[in-house]
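> Just need the structure, nothing else, for what follows:
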Amino acid sequence: MEAATPPPGPLVVAISSRALFDLEESHRLFEREGIEAYQAYQREREDEVLAPGIAFPLVRKLLALNAAAPVGEGGVPRVEVILLSRNSSDTGLRIFNSIQHHGLDISRATFTSGAPTWPYVRPFGADLFLSANPESVRRALEHGIAAATILPAKAPAHRHNQLRIAFDGDAVIFGDESERVSREQGVEAFGRHERERAREPLSGGPFRGFLDALHRLQEAFPPGEDSPIRTALVTARSAPAHERVIRTLREWGVRLDEALFLGGRPKGPFLETFGADIFFDDSDENIASARSHVAAGHVPHGVANS
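Model prediction:
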């Protein structure tokens, strides 16, 4: 008799305090005057609630999914958010006070007193790591963890209740082999390369595992317009290079609700139309286009970041 397949665990997202809250004033103080001034500043204001940061709406929507779907086996939530901070537990008191004030169901956290936070991502079993620290993100990616750099900013305006996540394809969901052909041999060679391999699945990129986990979470809800999660592929590819992408996702058994093949058009306006809560891309140029419209996470992976 075959053993029963264990139920999938929760989708786990690890996030830095600077991505979750607007800490830029105190961060500038730290850079200008040092750690002691920073510590005194946070202690004096530990009862002052921090304003939401760039990734706050994303986190709120993720945690809201626990109320919208039945919990997993044994009462395990569908989504868990972990806070990782370079603050000390002492100066981190203001952060936890702010978490409680905003009603965020975050109970697990690590405060490292200035040490890197990325080594704790894997022990927590995180599917995704969002941080304002580019070096932490790079190290996490090197260790096989889906990670992106979030440029700190105030939270964007609320637009809708549905969680909407958009991904670039090559070097994010997929490996960067095809992108290397494009950069090293040109667009015509890229098109020929993809036509010849249209039925050969692309390799998985650093965000394949997160995409799988997100897809499993989506399956806990009824499909269609009423689903609380909507996903999109937003890629510079165009026909005929689209076929390999479609066949790869079919081979993986992963659903993306929308697919935008833009043929090199700027991505920002399309992401705004989609209403992305966050967009992941490996290209600095695409991130710059996206950031003027939506929250964007830079994935420093692949040939574009060599």
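> contacts and neighbour counts: CA atoms only from here.
Noted.
> distance between stretch 76-84 and the chain's centre?
14 Å (CA atoms, centre = their mean, to the nearest Å).
> which parts of it are buried?
P77, R78, V79, E80, V81, I82, L83, L84 (16 or more other CA atoms under 10 Å).
> Let me know the helix or strand that the last one is in.
Using DSSP states H and E, the secondary-structure element containing L84 is strand 79-85.
> Next secondary structure element downstream of that strand?
helix 93-101.
> which residues sit against the helix or strand following that next one?
Downstream of helix 93-101, the first helix or strand assigned by DSSP H and E is strand 109-111. With CA atoms under 8 Å, 6 or more residues apart in numbering as the test, strand 109-111 has contacts from I82, L83, L84, S85, R86, N87, S88, S89, G92, T117, Y120.
> Ok, stretch 136-144 next?
By CA under 8 Å, 6+ apart, stretch 136-144 touches 116-119, 121, 129-131, 146-149, 206, 299-301.
> try 7 Å
P116, W118, S131, A147, A148, T149, P206, P300 (CA atoms under 7 Å, 6 or more residues apart in numbering).
> One more: stretch 211-229?
L11, A69, Q162, L163, R164, V254, R255.
> one step back: for the buried residues of stretch 76-84, which one is nearest E33?
Distance to E33 across those (CA to CA) is lowest for L84, with 23.4 Å.
> So that closest one sits against I15, correct?
Yes. Taking contacts as CA atoms under 7 Å, L84 lies within contact range of I15: 5.9 Å.
> And the contacts of stretch 211-229, which of them are buried?
L11, A69, Q162, L163, R164, V254, R255.
> Buried ones among the contacts of strand 109-111?
By 16+ other CA under 10 Å, the contacts of strand 109-111 give I82, L83, L84, S85, R86, N87, S89, G92, T117, Y120 as buried.
> State the pair within those residues that is farthest apart.
G92 and Y120 (16.9 Å).
> picking up where we left off before, take the buried ones among the contacts of stretch 211-229 and keep only those in strands.
Using DSSP state E, the members of the buried ones among the contacts of stretch 211-229 that fall in strands are L11, L163, R164.
> Here is a second sequence; please produce its structure as well for comparison:
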Amino acid sequence: MTALKAVNAELRNDYSENEELFKVILIDDSSSSDFLMNQIREHGLDRLITLLPVTEDQLVSELKRNNTHLYLSDEPNRLKVQEALNEGVAAAIMFTPKTDMPVFEDQLRVAFDGDAVLFSNEFQGVGLKAFLKNEKQNVEKPMKKGPFKGFLEVLIKLQKKLHNRGLYKKCPIHTYLVTSRGAGCDGYRALNTLRTWGLELDEAVFVGGANKGPTLQRIKPHIFFDDQQRHVDASLEVGTVACLVPYQTKNK
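Down below sits the predicted model:
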């Protein structure tokens, strides 16, 4: 939350309260709303967090009504997360490590996997040899969008507003691509796709199928999104909050 407050503080320096800011909606379907609201005020987060009492059957419709760009759930049941994804809302199941890795308080760092997260899931069940052959044949062809393209667009839109103020090296938003793709045709296609979309991340790391843990330990993101449990587990092992993006069953 500290990094989100830092981003909002920079945005408020030159932009009015009506401009885009990070806004957190805490969804609560219990009777503890008063207690939670008091805790939010006590920690000075009432300008950042809004409490929204919502029943389970209202959840997805409320997410859409509030123009939600990202929905995170710590419940192991993925049905509502999947339903949100199917309705075009970036959504994931959030896992918290037992020991937190130290993170930057004045810069929000967000890391994304590529396939089935930023890009489409066109390689589900395809072997490595077939995958590499396809990438070589389609190296200049942009991939289709994945469920988190819209969320990345929002991050980069805010980032560009900060860049317009001259905040480049000290920009409070930093984005990363951490993908199992290699540095050959498969990696080039990922970068070319982002370039075609007009979305350039601050750093791209191609681990070539290796463990993503050491990379995440180096860049220290506040949050990491991946579609494979093994990469989520590797993230948790180094103390990074990791979010599992379930396979999308419906494309809109």
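> Okay, buried residues for stretch 193-202 of the second structure please.
T193, L194, L199, E200, L201.
> which stretches of the stretch 101-250 of the first structure form strands?
All strands of the stretch 101-250 of the first structure, identified by DSSP state E, counting those that start in this stretch, fall at 109-111, 128-131, 147-150, 163-167, 229-235.
> which of those sits most buried?
strand 147-150 (a mean of 28; mean count of other CA atoms under 10 Å).
> In the second structure, which residue range corresponds to that strand?
The aligned range for strand 147-150 of the first structure in the second structure is 91-94, by TM-score structural alignment.
> what residues does the matching stretch touch?
70-75, 81, 84-85, 242-246.
> of these, closest to V117 of the second structure?
V245 (6.8 Å).
> I'd assumed Q229 was in contact with that closest one.
No. V245 of the second structure is not in contact with Q229 according to CA under 7 Å; the separation is 9.1 Å.
> More neighbours: the two, which one.
Applying other CA atoms under 10 Å to V245 of the second structure and Q229 shows that V245 carries more neighbours, namely 27 against 14.
> What lines up with that one in the first structure?
By TM-score structural alignment, V245 of the second structure lines up with V299.
> tell me the contacts of that match?
A147, A148, T149, F280, D281, D282.
> which part of the second structure lines up with the helix or strand hosting the fourth one?
Per DSSP H and E: F280 of the first structure is located in strand 278-281. Per TM-score structural alignment, the counterpart of strand 278-281 of the first structure in the second structure is residues 223-226.
> on average, how far is the matching stretch from the matching bit in the first structure?
Compared with the first structure after fitting, stretch 223-226 of the second structure deviates on average by 0.2 Å (mean CA distance after the TM-score superposition for the first structure).
> Alignment lookup: W118 of the first structure to the second structure.
So, by TM-score structural alignment, W118 of the first structure is matched to V60.
> what's its match in contact with, if anything?
Applying CA under 7 Å, 6+ apart, the residues contacting V60 of the second structure are A84.
> Okay, it and L152 of the second structure: tell me how far apart.
20 Å (CA to CA, to the nearest Å).
> Same check on S61 of the second structure?
From S61 of the second structure to L152 of the second structure the distance is 22 Å (CA to CA).
> One more: R65 of the second structure?
Counting by CA to CA - R65 of the second structure and L152 of the second structure are separated by 20 Å.
> Compare neighbour counts for those two and give me the winner.
L152 (21 against 9).
> Trace the more buried one over to the first structure, please.
In the first structure, L152 of the second structure lands on L211 (TM-score structural alignment).
> just P142 of the second structure next, same as before
So P142 of the second structure corresponds to P201, using TM-score structural alignment.
> Which residues are in contact with its match?
Counted by CA under 7 Å, 6+ apart, P201 of the first structure has contacts R244, R247, T248.
> Next: V117 of the second structure.
G146, P147, F148, D226, D227, V245.
> tally of neighbours for the second one?
A total of 28 residues lie near P147 of the second structure under the criterion other CA under 10 Å.
> One more: the fourth one?
The burial count assigned to D226 of the second structure is 25, neighbours taken as other CA under 10 Å.
> Tell me how many other residues crowd N38 of the second structure.
Count around N38 of the second structure with other CA under 10 Å applied: 12.
> What's the match for it in the first structure?
Checking TM-score structural alignment: N38 of the second structure goes with N97.
> What separation do you get for that match and I82 of the first structure?
15 Å.
> Also F280 of the first structure?
For F280 of the first structure relative to I82 of the first structure (CA to CA), the value is 20 Å.
> again with H143 of the first structure
Counting by CA to CA, the gap from H143 of the first structure to I82 of the first structure is 18 Å.
> Next: F174 of the first structure.
Applying CA to CA to F174 of the first structure and I82 of the first structure gives a distance of 26 Å.
> likewise Q42 of the first structure?
21 Å.
> Over to T110 of the first structure?
8 Å.
> Then S203 of the first structure?
With CA to CA as the criterion, S203 of the first structure and I82 of the first structure are 29 Å apart.
> do R208 of the first structure as well
20 Å.
> nearest spatial neighbour of L118 of the second structure, skipping sequence neighbours?
Counting by CA to CA, 6 or more residues apart in numbering, L118 of the second structure lies nearest to G146, which is 4.5 Å off, once chain neighbours are set aside.
> Correct me if wrong: the one you found contacts F119.
Yes. At 4.0 Å, G146 of the second structure counts as touching F119 under the criterion of CA under 7 Å.
> Regarding the first structure, what is its longest helix?
helix 56-68 (DSSP state H).
> who touches that helix?
Outside helix 56-68 of the first structure, the residues touching it (CA under 7 Å, 6+ apart) are L20, F21, P77, R78, V79, E80, L104, D105, A155, L163, D277.
> Done for today, thanks.
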